[in-house]
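*Asks:* below are the sequence and a predicted model; questions follow.
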Amino acid sequence: MQYRRLGSTGMYVSEITYGNWITHGSQVDSDAAKKCVKAALDSGITTFDTADSYAFGRAETVLGKSLKGVKRESYELITKIYWPTGEGKNDRGLSRKHIFESFHDSLKRLQTDHLDVLICHRYDHETPLEETVSALNDLVRQGKVHYVGVSEWNAEEIRKGLAIQDKNNYNRFITNQAQYSALYRVIEKEVVPLSMREGIGQIVFSPLCQGVLTGKYLPGKKPPANSRATDKNSLVGGAGFISGWLRDDVLAAVHELKPIAKELNITMAQLALAWVLSNENVSSAIMGATTPAQVKENAKGSGISLTPEVIKQINKILSPHAETDPRKNQSPNPRA
């Protein structure tokens, strides 16, 4: 496992982050989750990502139990705030009230007294931005959070937040958690250039494009049983999230990558991870898993160096099918 600095900070994160978005509290039981976390630690993964809304808090609870007994200073813990955590009118968004209440609930579920990174899970168009960044800064100054960041904010939203932070001498955003893969590249035109100038490192999710880039989905064929494409019972709708990519033209293009992976003696998943990590603004790529074997295999995606020729070859195959429109960086209203 290789490690990179998170943005311009002095803190290092593992190139592969263990995430539990649709696994803990949903797809796998607590015992299986604990085994996956142990496999992650054994593989050198030190960065763990979750959110207050994942499985309505159960994901944080499971992760907290799985990390119990592990030296706190030996890993980096990330959680996020924004999406609904209850039925109340204030159980969502980025108001000072919700940030403080949900944050402290997260600490209890995660069985810790501090977070390494607290992330705004989306941009809140209803709450004054000054209120949000002020609340985040207070948590940092109280010693309860080391760093703060955002997720899926567009370039203008990030720029506005940084301006308020600089004006008031608040702690700055140091990371953006964005969807990014060889097929989903909406951050490249605006967010990445801004982030590089401002010292913000990307921690990216869905680097395998929901599993499409593993090559297990074939054009003209039904999705494999027990795959994400058939996971209609997931609390977040795994099947719905991936459905837009299960087009024959996309799947046929992905199939063309197999000879490249074979020549490099790596898996398709490792090839996709290596492509994402070839972007110098990416600090880490989030991977989920339902078995220890998957965790160990994903961890091997770290440290693979692709030549410019290979990257060019991959881009030539996938670019015609890739999503690149920066306007796709949108934050739905959590109260809608």
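*Replies:* In hand now; what should we look at? Residues are numbered from 1 along each chain as shown.
*Asks:* can we go C-alpha only for contacts and neighbour counts from here?
*Replies:* Will do.
*Asks:* ok, and for the lengthiest helix in the chain, which residues are buried?
*Replies:* Using DSSP state H to define each element, the chain has its longest helix at helix 96-110. Judged by neighbour count using 16 or more other C-alpha atoms under 10 Å, the buried positions of helix 96-110 are 96-100, 102-104, 106-107, 109-110.
*Asks:* ok, now which ones touch residue 138?
*Replies:* The contact partners of residue 138, taken as C-alpha atoms under 8 Å, 6 or more residues apart in numbering, number zero.
*Asks:* let's bring in a second one:
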Amino acid sequence: MEFRHLGKTGLRVSELCLGAMTFGRETTEADSFAIMDRFVEAGGNFIDTADVYTRGASEEIVGKWLKGKHRDDLVIATKVRFGMGDGPNDVGLSRKHIMASIEASLRRLGTDYIDMYQVHAWDLKTPLEETLGTLNDLVRRGYIRYIGASNYRGWQLQKAIDLSKKNNWESFSCLQPQYNLLTRATEFELIPVCVNEGLGVIPWSPLRGGWLSGKFHRGLSTPPEGTRVAEAEKKGWGESWSKYNNELTWNVLDELYAVAEEAGKTPAQTAINWLLQKPGVTAPIIGVRTMEQLESNLGAADWSLTEEQVLRLDGVSALPVTYPYDAAAEKQQRNGRDYK
């Protein structure tokens, strides 16, 4: 695996990030250890988790695995925001909750510091100054090395960046958004902000919950049993069959399979590699449940789709847009002389 700088920072991370969301849930501790060992053996150094994943079990498993490892060889990322208890201050991005959460995450991870500490989502109830000021204090105290955001909207991300600059605080170094061939609205505002401000993009759900894994084909009437999409349909998750069983999805999959066959790769490897070619992207997060899935996803690295193949996938997956994202508005911004 190659290494890339995370945005404009000097931090170098592997071009694939291992997501630990399933650890302690679908994936046993022993299997999680084996997956992390194999990921590092393949050249990976970047592992992402969150305090809320299985109520801390994911962090605990990563922490147990870290024992005996050379800590500075690894980049460990975790997150804070969502509820970790029933108390009134066990949720959100207040100073109190962040301070309690960082101490709990450090304890579960068994480490003195966290490389990347991310706010898991926007908090409507807490002043942004309180959140960013607290994160800045934690960086100054040495508890965390870098800070990032996840699941922000464009205006929220830009506001946070500008506020940090104004107060000379530590600023976000990366954004973790959902981004894949079936989720491209990320490109409307978030990617331009990241490129302009120098944030690394570490996309989650690069296979859209399995839709881009190669298990789904035009003509299916129901999702295959045992897949995440089948589970999503039962539980109302975002990657449900009802949401994506449409012509846009099947057109994207048709082209994805054609490009994958040309490249001699699997559809999953091709979908992840497409992300690796996109502006601002540092490392897609591969959230695997099994060793088989990891081995497959590792095959997304160390090669590149051709420019023509990227353009074909871009074209078939493009979302319909209106003002202010359409071609006319783009032309107005680029060349004012053409305005009529």
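*Replies:* Yep, it's here. Computed from a prediction, not measured in an experiment: that's the story for all the values here.
*Asks:* next, the mean deviation of the longest helix of the first structure compared to the second structure.
*Replies:* Its match in the second structure and helix 96-110 of the first structure itself, once the structures are fitted together, sit a mean 0.6 Å apart by mean C-alpha distance after the TM-score superposition for the first structure.
*Asks:* which residues in the stretch 1-150 of the first structure form helices?
*Replies:* If you assign secondary structure with DSSP state H, counting those that start in this stretch, the helices in the stretch 1-150 of the first structure sit at 30-42, 58-66, 96-110, 129-141.
*Asks:* just want the angle from the last one to helix 96-110.
*Replies:* Translated: helix 129-141 of the first structure. Between the axis of helix 129-141 of the first structure and that of helix 96-110 there is an angle of 40 degrees, by axes from the mean of the first three to the mean of the last three C-alpha atoms, to 10 degrees.
*Asks:* ok now helix 129-141 of the first structure, how far from the chain's centre?
*Replies:* Here helix 129-141 of the first structure shows a centroid-to-chain-centroid distance of 22 Å under the convention C-alpha atoms, centre = their mean, to the nearest Å.
*Asks:* what's the answer for the shortest one, then?
*Replies:* Using C-alpha atoms, centre = their mean, the mean C-alpha position of helix 58-66 of the first structure is found 17 Å from that of the whole chain.
*Asks:* could you do the third one as well?
*Replies:* In terms of C-alpha atoms, centre = their mean, the centre of helix 96-110 of the first structure is set 20 Å apart from its chain centre.
*Asks:* by contact count, what packs against that helix?
*Replies:* On a contact count with 3 or more C-alpha pairs under 8 Å, 6 or more residues apart in numbering; DSSP states H and E, helix 96-110 of the first structure meets helix 58-66, strand 76-81, helix 129-141.
*Asks:* turn the ones you listed into a markdown table, including distance to residue 50 of the first structure.
*Replies:* Putting those into a markdown table (distance: least, C-alpha to C-alpha, whole Å) gives the following:
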| stretch | distance to residue 50 of the first structure |
| --- | --- |
| helix 58-66 | 6 |
| strand 76-81 | 5 |
| helix 129-141 | 18 |
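*Asks:* quick one, which of these gets closest to residue 309 of the first structure.
*Replies:* Taking C-alpha to C-alpha as the criterion, residue 309 of the first structure comes closest to strand 76-81 out of these, the separation being 34.3 Å.
*Asks:* average offset between the closest one and the second structure?
*Replies:* Using mean C-alpha distance after the TM-score superposition for the first structure, the mean distance for strand 76-81 of the first structure is 0.3 Å.
*Asks:* one step back: what stretch of the second structure does the longest helix of the first structure fall on?
*Replies:* For helix 96-110 of the first structure, the aligned range in the second structure is residues 95-109, judged by TM-score structural alignment.
*Asks:* what does that stretch rub up against?
*Replies:* Counting contacts by C-alpha under 8 Å, 6+ apart, the residues outside stretch 95-109 of the second structure that touch it are 51, 56, 59-64, 66, 78, 80-81, 89-92, 112-114, 130-131, 134, 143.
*Asks:* out of those residues, which end up buried?
*Replies:* The neighbour count (16+ other C-alpha under 10 Å) marks 51, 56, 59-63, 66, 78, 80-81, 89-92, 113-114, 131, 134, 143 as buried among those.
*Asks:* I'd say residue 310 of the second structure and residue 274 touch.
*Replies:* Yes: between residue 310 of the second structure and residue 274 a contact is recorded at 6.4 Å, counting by C-alpha atoms under 8 Å.
*Asks:* residue 261 of the first structure pairs with which position in the second structure?
*Replies:* If you follow residue 261 of the first structure across to the second structure using TM-score structural alignment, you land on residue 260.
*Asks:* tell me the SS of residue 242 of the second structure?
*Replies:* Using DSSP: H, G, I helix; E, B strand; the rest coil, the structure places residue 242 of the second structure in helix.
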